[in-house]
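>>> just to be clear, the model below is a prediction. Sequence and coordinates:
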Amino acid sequence: MKNYVAYVGSYSYTGKAKGITIFDVDVERGSFKKRAEVEVDNASDIVVSSDRRMLYAVEDYGVVAFRILPDGGLVRVSSKKVNGMRPHHICVDQEGKYLYTSGYHDGKLTILRLDPDGAVGPIVDEVYHKGLGSIAERGSRAHITCSKPTRDMRFVMSADPGIDQVSIYRFTGRPGEIRLVDAIRTARGSSPYFFTFSKDNRFLYLLFDMTNAIDVYRYTVSEDRGMPEFTKLQTVCTTGDNAPGSLNAATCMTFTAHDHYIFVGNAGDNSVTLFSRDAETGLLTAEFNLPISGEYPKDVAVFPDGQHIVSVNHESGTLSFFKVDYEKKLIVMNTNEIPVSQPNCCVIVPVGEDA
């Protein structure tokens, strides 16, 4: 059996957490055991490279790169400022060429080049979103919460709940050549918050936090103009059959390894919803909506066996663990929760010679 470790990113400004907590993972039991902490100033998000050699984390005013050791330990390699405020979200492309950061506070997309050894290089391009939105508590201005390339690497997309839009850019990799080519314009007050593509790159799943919804789109590229085309196929409620109350907000969306299922966390009612996914049509079907035994599930991570999940509960400062029964459509808490101060995110990574 492979060995796995989990990395949990936390805010550190209260002094109760250092930034990243490393856990040993018991896949069979579906549990974590704390090993160590690594200092990062306010790790609002973390991501692991596709070859699992590097871990990248947000820190105040920039990003930091760590090399993942064979035992799962972390060694700081480099850090870079992003010429702006602390990013909200971070993403690395499948080829390990670029790092993409999303600025919630300043509405800034920043793309940094990665060196061959995985260290963070210089800024290649940066774009500030402009415009006015409709959500008063967000200042009615641009706030980028998620930026990623399409899986074919032809475009870069940025979700902005402040202006109710997903901007689509053509990115060549040459400095200063990023160009806005289109946008998915969503309803006023819908707040597009996070998105991901299916592994076959055919479907886009766009999560709206204020309206508790997922929109499913078919993604193609026109042969004559080489432009992205998104066809809306479906809208589903993230709180299942329950009415999306005004105090609820969808917080996260996580696929299982083979895209068969999607878990969505909801703050307010503090629940998790499971959707099954049709691989051919891309459409989603709600299977259950159940309480997550914590406050503000900011992330949900799926264990490598696909049979367990961990909920990262930001407000209650806990990690709660569940076994998933897909046939009976329920989750059962399978071990004691673990306290972690203001956790934001979690990734589970194989380590060692078999990784």
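Sure thing, it's come through. Numbers count the residues shown, from 1 in each chain.

>>> C-alpha only now, for contacts and for neighbours.
Will do.

>>> all strands for the stretch 201-350 of the chain, in order.
203-208, 213-221, 228-237, 249-255, 261-267, 271-277, 284-291, 297-302, 308-313, 318-325, 330-333, 338-339, 343-351 (DSSP state E, counting those that start in this stretch).

>>> looking at those, which is closest to residue 28?
strand 308-313 (8.9 Å; C-alpha to C-alpha).

>>> hmm, who's touching that closest one?
Contact with strand 308-313 is made by 30, 292, 294-303, 318-324, 342-346, as judged by C-alpha atoms under 8 Å, 6 or more residues apart in numbering.

>>> is it fair to say residue 109 lies in a helix?
No. Assigned with DSSP: H, G, I helix; E, B strand; the rest coil, residue 109 falls outside any helix and is strand.

>>> ok so, going back, can you add mean neighbour count and distance to residue 84 and give the strands of the stretch 201-350 of the chain back as TSV?
As requested, these are exported to TSV (neighbours: other C-alpha atoms under 10 Å; distance: least, C-alpha to C-alpha, whole Å):
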stretch	mean neighbour count	distance to residue 84
strand 203-208	24	25
strand 213-221	19	30
strand 228-237	16	29
strand 249-255	24	24
strand 261-267	25	28
strand 271-277	23	33
strand 284-291	19	37
strand 297-302	26	24
strand 308-313	26	27
strand 318-325	22	30
strand 330-333	17	41
strand 338-339	14	32
strand 343-351	23	21
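
>>> got the ones you listed as TSV, with distance to residue 190 columns?
Compiled in TSV, the strands of the stretch 201-350 of the chain are given as follows (distance: least, C-alpha to C-alpha, whole Å):
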stretch	distance to residue 190
strand 203-208	6
strand 213-221	9
strand 228-237	12
strand 249-255	11
strand 261-267	15
strand 271-277	19
strand 284-291	19
strand 297-302	19
strand 308-313	24
strand 318-325	29
strand 330-333	29
strand 338-339	33
strand 343-351	23
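
>>> alright, now check it against this:
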Amino acid sequence: MLTLAFRITAGMMALSLGLVARAQEMAVIFGTHSGGPGVGFSIANFDTASGHLTDPQLIMQAEAPAYFVFDPSHRFLYTCGSPAFIAAYAVDPSTGHLTLLNQKPSGGGDPSYISLDKTSRFALVANYQGGNIAVYALRPDGSLGERTAFVQHTGHSVDPIRQKHAFAHSILVDPSNRFVLVADLGLDQVFVYRFDATTGSLTPSNPATFKVPPGSGPRHITFHPNGEWAYLVTEMGSSILFYKWNARHGTLTEKQQISALPSGFTGVSTSAEIRVHPNGRFLYVSNRGRDSIAVFSIDPHSGRLSIVQDVPSGGKTPRNFDFDPTGRWLLVTNHDSDTAMVFRIDPQTGLLSPAGTPVQIRRAFSPRFLPLQR
């Protein structure tokens, strides 16, 4: 009887969740790495029950709004664009349409990554070609305020072409909002700065840098929901470095190195995005050249990774991807085939399976899910 009661309860919960998912109006905003007339931000509708994604439609022309983020309220969007600016937009909560608030110089060429601190009072940007980072205050109306920090990286690493100078590739605050971590591809280093959440200033931590294997080219970092584990993907080395993060001292202790590519792969490939699933059990990496999404299980006790799947991304050169708010779907953009593809996530294993067919989106870059209020 208990088993039957449990099944009935579980069934009712599943039905309830399904109804909630069907009732949720969801959109997806896409960025692009292209510029010129007729390109910019696009929007599509997404069904959280079936995983169906409609064909994206242009909603605002913008110059290469490749990487962008929403604030936690989804009222504002912040992007970095070519050749050297960041921009703030207001988001219409019922349609997802955007209104430009203002722009600011990013502080260096080819800004590649933008993020917000945990209070949403500051925007942080990494300038790839400039080899530097900057922090900007955010005004109460969501617009960009004054620059509160700027740091120029200098030096080089072993690759004479890809690493001839600093290439700051990503920047984000740690879960405590007390430190900022920067992955610099050109220097083969992860920089750690102390972050003042009152003034937006940055000061080098002690130690100030952590080295990665020469020639590996660190790209993006992500934290586990427990706040104690950090995972770094290297672009040139196509590897993942797992660290124990000390939020009190701002230090990284390496625990594992593992390839993002399947055993025996001999082709040319570079890794791009890395994300931990919201449930903390799985980690995902995109591989360009291999054109796949690698899936890893996360040991719940040690945090170590084990590869469980390498699935074709549904196109060429997968760059960014994102989880929908239910955690049941992963959406990946395939930059060089001008497509985006939805995958179903198995909640028990983390394995991916294609859902439907790819949609067309020119020079597709960041996809971000946006709940709508209608």
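Thanks, I have it. Everything numeric here is computed off the predicted structure, so don't read it as measured data.

>>> thinking again about what came up before, just so I know, which of the strands of the stretch 201-350 of the first structure lies nearest residue 22 of the first structure?
Using C-alpha to C-alpha, those put strand 343-351 closest to residue 22 of the first structure, at 9.9 Å.

>>> which strands and helices sit next to that closest one?
strand 3-10, strand 46-48, strand 297-302, strand 308-313 (3 or more C-alpha pairs under 8 Å, 6 or more residues apart in numbering; DSSP states H and E).

>>> try it again at 6 Å.
Counting contacts by 3 or more C-alpha pairs under 6 Å, 6 or more residues apart in numbering; DSSP states H and E, strand 343-351 of the first structure is packed against strand 3-10.

>>> so where is the strand it packs on in the second structure?
Alignment of strand 3-10 of the first structure against the second structure: residues 25-32, by TM-score structural alignment.

>>> list of residues touching the matching stretch?
With contacts defined as C-alpha atoms under 6 Å, 6 or more residues apart in numbering, stretch 25-32 of the second structure is touched by 41-46, 64-66, 363-372.

>>> tell me the contacts of the residue mapped onto residue 298 of the second structure from the first structure?
The alignment partner of residue 298 of the second structure in the first structure, by TM-score structural alignment, is residue 277. Going by C-alpha under 6 Å, 6+ apart, residue 277 of the first structure touches 260, 261, 283, 284.

>>> strands of the stretch 1-150 of the second structure, residue ranges please.
Going by DSSP E, counting those that start in this stretch, the stretch 1-150 of the second structure shows strands at 26-32, 40-46, 57-61, 67-70, 76-81, 85-91, 98-105, 111-116, 122-127, 132-138, 144-152.

>>> what's the most buried one of these?
strand 122-127 (a mean of 28; mean count of other C-alpha atoms under 10 Å).

>>> what range does it cover in the first structure?
Mapped onto the first structure using TM-score structural alignment, strand 122-127 of the second structure spans residues 98-103.

>>> same thing with stretch 8-19 of the second structure?
Counting by TM-score structural alignment, stretch 8-19 of the second structure pairs with no residue of the first structure.

>>> residue 194 of the first structure: neighbour count?
26 (other C-alpha atoms under 10 Å).

>>> OK, contacts around residue 340 of the second structure?
332, 333, 334, 358, 359.

>>> what's the third one aligned with over in the first structure?
Residue mapping for residue 334 of the second structure onto the first structure gives residue 313, with TM-score structural alignment as the criterion.

>>> tell me who's in contact with residue 111 of the first structure.
Taking C-alpha under 6 Å, 6+ apart, one finds 99, 100, 123, 124, 125 in contact with residue 111 of the first structure.

>>> give me the nearest residue to it, chain neighbours excluded.
Ranked by C-alpha to C-alpha, 6 or more residues apart in numbering and with sequence neighbours excluded, the top spatial neighbour of residue 111 of the first structure is residue 100, at 4.7 Å.

>>> out of the strands of the stretch 1-150 of the second structure, which is closest to residue 227 of the second structure?
Among those, strand 111-116 comes nearest to residue 227 of the second structure, with 16.7 Å by C-alpha to C-alpha.

>>> how close does the closest one sit to the first structure?
In the superposition with the first structure, the average deviation recorded for strand 111-116 of the second structure is 0.7 Å (mean C-alpha distance after the TM-score superposition for the first structure).

>>> measure residue 109 of the second structure to residue 157 of the second structure for me?
20 Å (C-alpha to C-alpha, to the nearest Å).

>>> next one: residue 233 of the second structure
Counting by C-alpha to C-alpha, the gap from residue 233 of the second structure to residue 157 of the second structure is 17 Å.

>>> if we can go back for a sec, wait, the residue nearest to residue 111 of the first structure touches residue 89, no?
No. Assessed by C-alpha atoms under 6 Å, residue 100 of the first structure is found out of contact with residue 89, at 8.2 Å.

>>> what's the counterpart of residue 68 of the first structure in the second structure?
Match for residue 68 of the first structure (TM-score structural alignment): residue 91.
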